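[1] predicted model, plus sequence, below.
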Amino acid sequence: MDNLNNQCECKFCKNNSASFNEHKDIKCDLLIEYINNSKYREYIFGENSYGKTLSYYIGAFWLDNEYTKNIIINPKIYNIDFMKMFSKCLSYSSIIKDFDKIYSINFEEPPIDYKGNILKKGLDVLTSIHFLRMLELELHNGLKRNFIRKEENLNSKIKGKINFSNHIKKNIMAARNDRVYCSYFDYDINCLENRILKKALKICYSNIGSIYNSFSCMSFFSEVSDELHFYELHNIKLNPLYKKYKLLIKLAINIIKLKRYKDSCNENEAPPFYIDMSLLFEKYVYALLIDSLKDKSEILYQKSVLNNKFILDFIIKGSEYNYIADTKYKEIYNNDNGYEKDDIKQLSAYSRIRKVVEHLKNDKEYYNDDNYVAKCLIIYPSNNIDDIKINLENIKNIDDFVKFYKLGIYIPRFISN
């Protein structure tokens, strides 16, 4: 596919690899061609775009089937504190349940050289915190048990089935007539599922143990063996009674695979992966809304109406606050008069849906469905360090529109030395 006429002097054309910040314009025609022909195009450029502007996905992607060309997309905030964002999102069980939609790791493709990039560390933090928070919730009910096969040379009794091969070798040939070598299933805590969880927990402790206390979880695994072979990860069959274990085991296996993957790579290499920053920001805002409004207003998240034709980020309703709110991971709203036309159209449509308006009847300004104008709120990433919490008293008007407001939220960052 290489077209010499499209080559330029950029890093991608010289090195077959390039690094950009999210939502930046791509000027290299050859790189654009590779992205558009890549299976990851919808993540890199966006679902409906064949343009030249990167989307809000960050991560590392292979662009060809031969795994010779790649692109690394960094957060636009270079010192973003992923630890704080992930921890805040995962502090609520309502957010944890579908948090896995935010990111994906591809262990089937060769590693990519991240060249010391911060994304590599973010991958360890993300998987570890996600797993630990889910594990903490599950351990409230204690560890699950499952049937495991055991073999034992029993004294004058039979349990399960006689293992004739071993019985002949160990008992008949040794004239041990008082013994019966048996194979049986036992309902035990030392099952494969729990051994996988324990292995992942130990890896998490080595990853982030100094900043996240995972030691309290370890006490639950005192009777669980440390023995685990990598091939066993492919043989697991989950008990259908324990559906909640399914995602937890999946996360644990990913952590074990990631550790094994990185151990076999060079220092700066890691598997291809992506994080949807727009969705992460949405979840982060949801957690902050719960923090701020849990005793003041009800928050409806991802409310679908009209047979799922419309799905709203948030409906905030109560005696004090009533808004149709939407997160927009866009810098334009930091400008005094900045907005995007399509965002205004989207929220305007939401505010005209009767099923949505019915949720806002507690608003003091509400009279009837036909005359009521719902308040629309756009929540965006702010550059102001004072905007660390949701405070609906600090909303600002979007002057060109009736009852349209915006509210900035500061994304946590590492403190620069």
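    Perfect, I can see it now. Remember, it's a predicted structure, so these values are computed and weren't measured experimentally.
[2] hey, let's count contacts and neighbours off CA atoms from now on
    OK.
[3] could you pull out the strands for the stretch 201-350 of the chain?
    Ranges of strands within the stretch 201-350 of the chain are 269-270, 273-276, 298-305, 310-317, 323-327, based on DSSP state E, counting those that start in this stretch.
[4] and the fourth one, which residues are buried?
    So that's strand 310-317. Of the residues in strand 310-317, 312, 313, 314, 315, 316, 317 count as buried by neighbour count, 16 or more other Cα atoms under 10 Å.
[5] what packs against it?
    Under the contact definition 3 or more Cα pairs under 8 Å, 6 or more residues apart in numbering; DSSP states H and E, strand 310-317 sits against strand 298-305, strand 323-327.
[6] deepest-packed of these, please.
    Most buried of these, by mean neighbour count (mean count of other Cα atoms under 10 Å): strand 323-327, with a mean of 24.
[7] what angle do it and strand 310-317 make?
    Using axes from the mean of the first three to the mean of the last three Cα atoms, to 10 degrees, the direction of strand 323-327 lies 130 degrees away from that of strand 310-317.
[8] which strands or helices does the helix or strand encompassing residue 129 pack on?
    Assessed by DSSP states H and E, residue 129 sits inside helix 118-138. For helix 118-138, the packing partners by 3+ Cα pairs under 8 Å, 6+ apart come out as helix 82-89, helix 93-96, helix 192-208, helix 244-263.
[9] take this one as well and set it beside the first:
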Amino acid sequence: MIQKQEHEQFPFEYDERYNDLQLIQWCKPTESSMWGYYASYKIGAEWLDEKESIVVTTKRKMESIDFLKMFMTCFSSNLELKSFSKIYSIDYDKPVIKVPAFRSIVSLLIVVHFLSVVDRIKSLKRGYVHYSENLKKVKGHISLLKNERKNILGKRYDRIYCDYDEYSIDIPENRLIKKALLFSKHLLYSCNLYDAICQVLNRNLALFENVSCDVEIREVNQIKGHKLFNDYQEAIRLAKIILRHFDYSIAKADNTEGTVPPFVIDMSLLYEHYVYGLLYEAYGNKIAYQYKGITGYPDFLYISENFKAILDTKYIPKYEDETLDTNVVRQLSGYSRDLFVLRKLGYKNIGEDSFIPSVPCIIVYPTEGNGIFNPFKGNRLIDICNKRVKGLSHFYKIEIPLPTVI
């Protein structure tokens, strides 16, 4: 096993086989660096070949990141559910990799994602469920063959075997989700996680209280979501992943062998979604995410009457002490001259020959936790733009601490 931290160089010569891997990339990180394979902004475990695996962990000074709290914060925004599935990927078709450092991260990440999606379901779907039962009164229609075998031949004349349909919440889709919720409960309680996740779990279980969990393995793949019900479709997809992840056995939900399927977490995208969750919690609809301009997609636009700004996340802790990269300055300067972006910010009647206002550009970068969970909440954005970038007009830096495991 080859283990590296984010952005460290690998001892590989150029080989096209490595180009299909997500954890490494052929690049030249800085002007003074040499061309080579470097760990990207992603962590996880992948197979390099049939015998050798690659493991990339978080960078130095970031070893105690609380991934679960970051992921839960992401769901406080108004983004579509499908956007969160891009943060991580898991390959169940390849053999597992023994990585003790990631023993519980993969399982818990899927469970937190699943619980957060189910938490968006406000009312349960209903449908017709078919029943075949031996009853005292006729219900639906009599199953003549079964009634003769079970009742007439046995002289049980007080019973009638009936087939009938009922409009119920106890449909296969809800049963599958309920079963995955029970798997999640077993895992969370065995890990002694903090109350916030357990509160979401209990809320979800209460919603599915009157749903059974009778789902056979052979039935799982037959259960499909519906495109009109996005919440359900994503919840069903994740429920299937959870059951497969634990090999359809609740006893494996607390596996301590330290093996994981090959997986990748995009830390840059996770941080971007995390910051959006904090911004949305503090400023609501004043934040526009990934608005399309001519020059690209700025991460965030802050739109208000008294203050307008362009914010861009950079998963690069070095910005705490160093100046901005030239390419980053050019990128944000392009956004601040983009007429589509300026009009979205609220600058009206502005054209190619108009006077271009100086729009504040803000770089948001991470630091390890300092006790402040959301520095935006309760503060105006203009008031926390107190770290100016030397030599540049209207450029600022804001550090956003990452939550850490206590």
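    That came through fine. The structure displayed is predicted, hence computed values, not measured ones.
[10] picking up where we left off before, can I get the helices and strands packed on strand 310-317 of the first structure in TSV including distance to residue 63 of the first structure?
    As requested, those are exported to TSV (distance: least, Cα to Cα, whole Å):
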stretch	distance to residue 63 of the first structure
strand 298-305	33
strand 323-327	30
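[11] can you tell me which of the ones you listed is nearest to residue 45 of the first structure?
    Of all these, it is strand 323-327 that lies closest to residue 45 of the first structure, at 19.7 Å by Cα to Cα.
[12] nearest to residue 406 of the first structure, out of the strands of the stretch 201-350 of the first structure?
    strand 323-327 (9.1 Å).
[13] how many residues are close by residue 277 of the second structure?
    Neighbour count of residue 277 of the second structure, defined by other Cα atoms under 10 Å: 23.
[14] hang on, I meant residue 81 of the first structure
    Residue 81 of the first structure sits with 15 neighbouring residues when counted by other Cα under 10 Å.
[15] what does it align to in the second structure?
    Residue 81 of the first structure maps onto residue 66 in the second structure when the alignment is built from TM-score structural alignment.
[16] which one is that match nearest to, not counting chain neighbours?
    Nearest non-adjacent residue to residue 66 of the second structure, counting by Cα to Cα, 6 or more residues apart in numbering: residue 404, 4.6 Å away.
[17] list the contacts for the residue mapped onto the one you found from the first structure?
    Alignment note (TM-score structural alignment): residue 404 of the second structure maps to residue 413 of the first structure. Neighbouring residues of residue 413 of the first structure by Cα atoms under 8 Å, 6 or more residues apart in numbering: 77, 79, 80, 81.
[18] turn the helices and strands packed on helix 118-138 of the first structure into TSV, including distance to residue 149 of the first structure.
    TSV is the format used below for these (distance: least, Cα to Cα, whole Å):
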stretch	distance to residue 149 of the first structure
helix 82-89	39
helix 93-96	34
helix 192-208	11
helix 244-263	20
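[19] which one of those helices lies closest to residue 49 of the first structure?
    Among these, helix 82-89 comes nearest to residue 49 of the first structure, with 27.5 Å by Cα to Cα.
[20] buried residues in the closest one, which are they?
    Buried positions in helix 82-89 of the first structure, judged by neighbour count with 16+ other Cα under 10 Å: 82, 83, 85, 86, 87, 88, 89.
[21] closest one of those to residue 123 of the first structure?
    residue 82 (9.3 Å).
[22] verify the stated contact: that closest one with residue 122.
    Yes - counting by Cα atoms under 8 Å, residue 82 of the first structure does reach residue 122; the two are 6.4 Å apart.
[23] the stretch 251-400 of the second structure: helices as residue ranges?
    Assigned by DSSP state H, counting those that start in this stretch, the helices in the stretch 251-400 of the second structure fall at 267-283, 326-336, 339-345.
[24] average offset of the shortest one relative to the first structure?
    What it means is helix 339-345 of the second structure. Once fitted to the first structure, helix 339-345 of the second structure is off its aligned match by 1.6 Å on average (mean Cα distance after the TM-score superposition for the first structure).
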